[in-house]
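J.: Structure for the following, please:
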Amino acid sequence: MEVSFLIQIVIGLIVVLAILMFFFFSSRSKAKKAKHAAEQNEEKVDLQALLAIIKNNKSTSSELKEALDLVLKHYGEIDNLKVYIDMLYIICLHPNTNKNIIIGFNKELVKLNPKYKLEINGAITDGLNSRGV
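T.: Model prediction:
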């Protein structure tokens, strides 16, 4: 009687384990599918909305970096130099910016727009000089 009871417990535990494994793997595959779908359906973000985040002095460093990454991703090639020069000044003067954000954005922008290298570097220099540090 004890052996049959132990066999029933083991079989019950195996069934429970199988059910748990099914839920675990099905939830992981759903999460991967949802992430992949979100990446494919990613819409182009409005430049003015990104500029509003950059201009907001209450934006955190991570929000600022994320907005700048989206600017590079969707609007990396310069079509209106004045907008980008203003953006560079704003970045340099933003209270939550840091050297990594400024240098990273500068490098990527120059890489995407080599013909505007002098203007981009000049705007960064002027922006950093206007900080008064």
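
J.: make it CA atoms for all contacts and neighbour counts henceforth
T.: OK.

J.: Which residues outside stretch 107-116 are in contact with it?
T.: For stretch 107-116, contacts defined as Cα atoms under 8 Å, 6 or more residues apart in numbering pick out 72, 76-78, 117, 120.

J.: how far is that stretch from where the chain is centred?
T.: With Cα atoms, centre = their mean, to the nearest Å as the basis, stretch 107-116 stands 20 Å off its chain's centre.

J.: so how far is the first residue of that stretch from its last?
T.: Across stretch 107-116, the terminal residues are separated by 12 Å (Cα to Cα, to the nearest Å).

J.: another one to check against the first:
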Amino acid sequence: MDIVLLLKSIAGLVAILGILLLLYFYVWKSNKETKKKPVTKTTRVEVKHDFASLLKIIKDKKSTAKDLGEALDLLIKYHGVIPKKLGLRVHPDFEIYSEILLRLCRHKNANKDIVVKFDRELEKLNPEYKREINDSLTKGLNSRGI
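T.: This next block holds a predicted model:
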């Protein structure tokens, strides 16, 4: 009688294992089908107006010329005014704009129109920094590889 009980127990466990496997594959298949929803690719990415996100777009090597132009336009619009000079010294915040000019000149997708437009608008908004802006632009253009 012990062998019969043992065989019935094994048969019961195999049946329970079979049911559990069927449930597992049924749930796994239904999860796979729900994950295969068609992905719609959006080409328009919402651009934030804060300085850090605009700077991130400019620093990104994969940014397109259109993205760079939009980011620079928003940068001029919302953050274009550099604080006044401290006597003869430039304000420490000017270093960020100097870095932007350098990165812009080195960016592979930046063209002359984007660089010249940003340079002119930055000089127009900050006439007292005209010399420093030109120096930063010259350094950026000289740092480009030919």
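
J.: Now the TM-score, please.
T.: Superposed pair, TM-score by TM-score structural alignment, normalised by the length of structure 1: 0.66. Supporting alignment: 91 aligned residues with a Cα RMSD of 1.4 Å.

J.: before we move on, back to that, okay, among the contacts of stretch 107-116 of structure 1, which ones form the most distant pair?
T.: The span of those, defined through Cα to Cα, is set by 72 and 117 at 15.2 Å.

J.: Residue 132 of structure 1 in helix, strand or coil?
T.: At residue 132 of structure 1 the chain is in coil, as set by DSSP: H, G, I helix; E, B strand; the rest coil.

J.: before we move on, what about residue 82 of structure 2?
T.: Secondary structure, three-state DSSP: residue 82 of structure 2 is coil.

J.: quick one, what contacts the corresponding residue of structure 1 for it?
T.: Residue pairing (TM-score structural alignment): residue 82 of structure 2 is matched to residue 78 of structure 1. Residue 78 of structure 1 makes contacts with 84, 113, as judged by Cα under 8 Å, 6+ apart.

J.: What's the separation between residue 78 of structure 1 and residue 112 of structure 1?
T.: According to Cα to Cα, residue 78 of structure 1 stands 8 Å off from residue 112 of structure 1.

J.: show me where structure 2 has helices.
T.: 2-35, 51-59, 65-79, 94-106, 112-125, 130-143 (DSSP state H).

J.: okay if I get those as TSV plus mean neighbour count?
T.: Output for the helices of structure 2, formatted as TSV (neighbours: other Cα atoms under 10 Å):
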stretch	mean neighbour count
helix 2-35	11
helix 51-59	16
helix 65-79	18
helix 94-106	19
helix 112-125	16
helix 130-143	16
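
J.: which one in structure 2 is aligned with residue 87 of structure 1?
T.: Under the alignment (TM-score structural alignment), residue 87 of structure 1 maps onto residue 100.

J.: actually residue 47 of structure 1, sorry about that
T.: In structure 2, the residue matched to residue 47 of structure 1 (TM-score structural alignment) is residue 51.

J.: Double-check that match against residue 75; I have them as touching.
T.: Yes - when contacts are counted by Cα atoms under 8 Å, residue 51 of structure 2 is listed as touching residue 75 (7.1 Å).

J.: The residue opposite residue 69 of structure 2 in structure 1 once aligned - nearest residue in space that isn't next to it in sequence?
T.: In structure 1, the residue matched to residue 69 of structure 2 (TM-score structural alignment) is residue 65. Among residues not flanking residue 65 of structure 1 along the chain, residue 101 sits closest, at 6.2 Å (Cα to Cα, 6 or more residues apart in numbering).

J.: That neighbour and residue 88 of structure 1: what is the separation?
T.: In this view, residue 101 of structure 1 and residue 88 of structure 1 are 11 Å apart by Cα to Cα.
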